[in-house]
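Asks: 3D model of this:
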Amino acid sequence: MAVFVLSITAVLTAWCGFEASKWGGEMSIAFSQASSARVQATSAEGEARDARQFDLSVYAEWVRATYNGEQDLAEYIQERFTPEFTIAFDAWTAGGRVEAGPFAVPEYVPPGTVEAAELTERADAKFQEALTNNQRGDNYSLLTVLFALVLFLTAMSQRDLAPWARRFLLIGATALGAVGVVILSTFPIRI
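Replies: As a prediction, the model looks like this:
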């Protein structure tokens, strides 16, 4: 019985070590993907910020020309609005210009804004996936320790002890191993 318990437990211990390693690799990949998405999101946010700054500069010139009564100049500037700002400007005008400006209307979405939001969401999801994978690896590592305890108790049951102590250790090891197998059956597998 002891040889059987030792053999099975040795295989289960190796399996848990393998799975812990695999989930550690999955964690590293997910963290790397999260980092990459975060860098891309930052780049897209920079693109949106630059576009917003350009639109703001052009709009400031339009406001100045309009205020000074330079209608030809205001029309010339308006023709040079970016497509995204034109949509917002038209919505602002159609709404009676009650908002603080075209930048305040929901129609104003500078290039890079949507991409930044999507990439940030992806980075957050990958980061959460990495944390989940880390926990899975930790779970397998903890189960490896449990199976090592089973190996220890089984080996101790073969020592020169009283027969009741040997049986107690072997039965305890077998029961602990069975609990480990039940727990192991609930864990996800990565091959």
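
Asks: rest of the way, CA atoms for contacts and neighbours
Replies: Will do.

Asks: following whichever helix in the chain runs longest, which helix or strand shows up next?
Replies: Identified as the longest helix of the chain according to DSSP state H is helix 2-67. Where DSSP states H and E defines the elements, the next helix or strand beyond helix 2-67 is helix 71-78.

Asks: Next, the second sequence, to be compared with the first:
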Amino acid sequence: MLQSAVGAVGYVIRKLNQVRENLSPSQSRFEAIEIIEALILALVAVATAWSGYQAAQWAGKRAQQYAEASRLRVTAEGLATLAGQERIYDSDTFNSWVAAKLDGKEKAAEFFERRFSDEYRSAFTAWLRTDPFNNPQAPPVRYSCPITTTRSTSSFLV
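Replies: As a prediction, this is how the structure comes out:
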């Protein structure tokens, strides 16, 4: 490509020298205009080829990025669903624990407490330390403790 560009420049220089040596000023002006037109057309051809190349290159990159975004979206939706299911499980287990505790069924309450997920158990223990049954300043709900984050929630929030 460089040789063709150098060859074209050499041709233009030769033509301009011929024009300058020519005695007819009107003819030399037309030849100069033809040379300028040829240069402009050559630049247009190179620019067109370059823009076509760039368009093809960026179309490929766009397709790759779109596929990656779709994969990440599907993964995030799956993790969000899993996190919601874990939260429902812990919530139902907690509600059963409260019902057993209020009914005085300690064995049932212990049973439900053992069924908490590991992440929820740490939040539940922190909530119990606030003495929620006797302390009016304790958080009203176990989810208001800052510790309540499931493994699934943290993986799709990061």
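
Asks: what's the closest non-adjacent residue to residue 139 of structure 1?
Replies: residue 20 (7.7 Å; Cα to Cα, 6 or more residues apart in numbering).

Asks: Next, count neighbours for the equivalent of the one you found over in structure 2.
Replies: Structural alignment (TM-score structural alignment) places residue 20 of structure 1 against residue 55 in structure 2. Per other Cα atoms under 10 Å, the neighbour tally for residue 55 of structure 2 reads 12.

Asks: ok, the residue most central in space within structure 2 to residue 76 of structure 2 distance?
Replies: Nearest to the geometric centre of structure 2 sits residue 69, at 5.9 Å (Cα atoms, centre = their mean). Per Cα to Cα, to the nearest Å, residue 69 of structure 2 is found 10 Å from residue 76 of structure 2.

Asks: quick one, what contacts the residue nearest to residue 139 of structure 1?
Replies: Contacts for residue 20 of structure 1 (Cα atoms under 8 Å, 6 or more residues apart in numbering) come out as 136-141.

Asks: Adding distance to residue 149 of structure 1, neighbour count and secondary structure, write those out as JSON lines.
Replies: Formatted as JSON lines, those follow (distance: Cα to Cα, whole Å; neighbours: other Cα atoms under 10 Å; DSSP: H, G, I helix; E, B strand; the rest coil):
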{"residue": "136", "distance to residue 149 of structure 1": "20", "neighbour count": "22", "secondary structure": "helix"}
{"residue": "137", "distance to residue 149 of structure 1": "19", "neighbour count": "24", "secondary structure": "helix"}
{"residue": "138", "distance to residue 149 of structure 1": "17", "neighbour count": "17", "secondary structure": "helix"}
{"residue": "139", "distance to residue 149 of structure 1": "15", "neighbour count": "19", "secondary structure": "helix"}
{"residue": "140", "distance to residue 149 of structure 1": "14", "neighbour count": "24", "secondary structure": "helix"}
{"residue": "141", "distance to residue 149 of structure 1": "13", "neighbour count": "19", "secondary structure": "helix"}
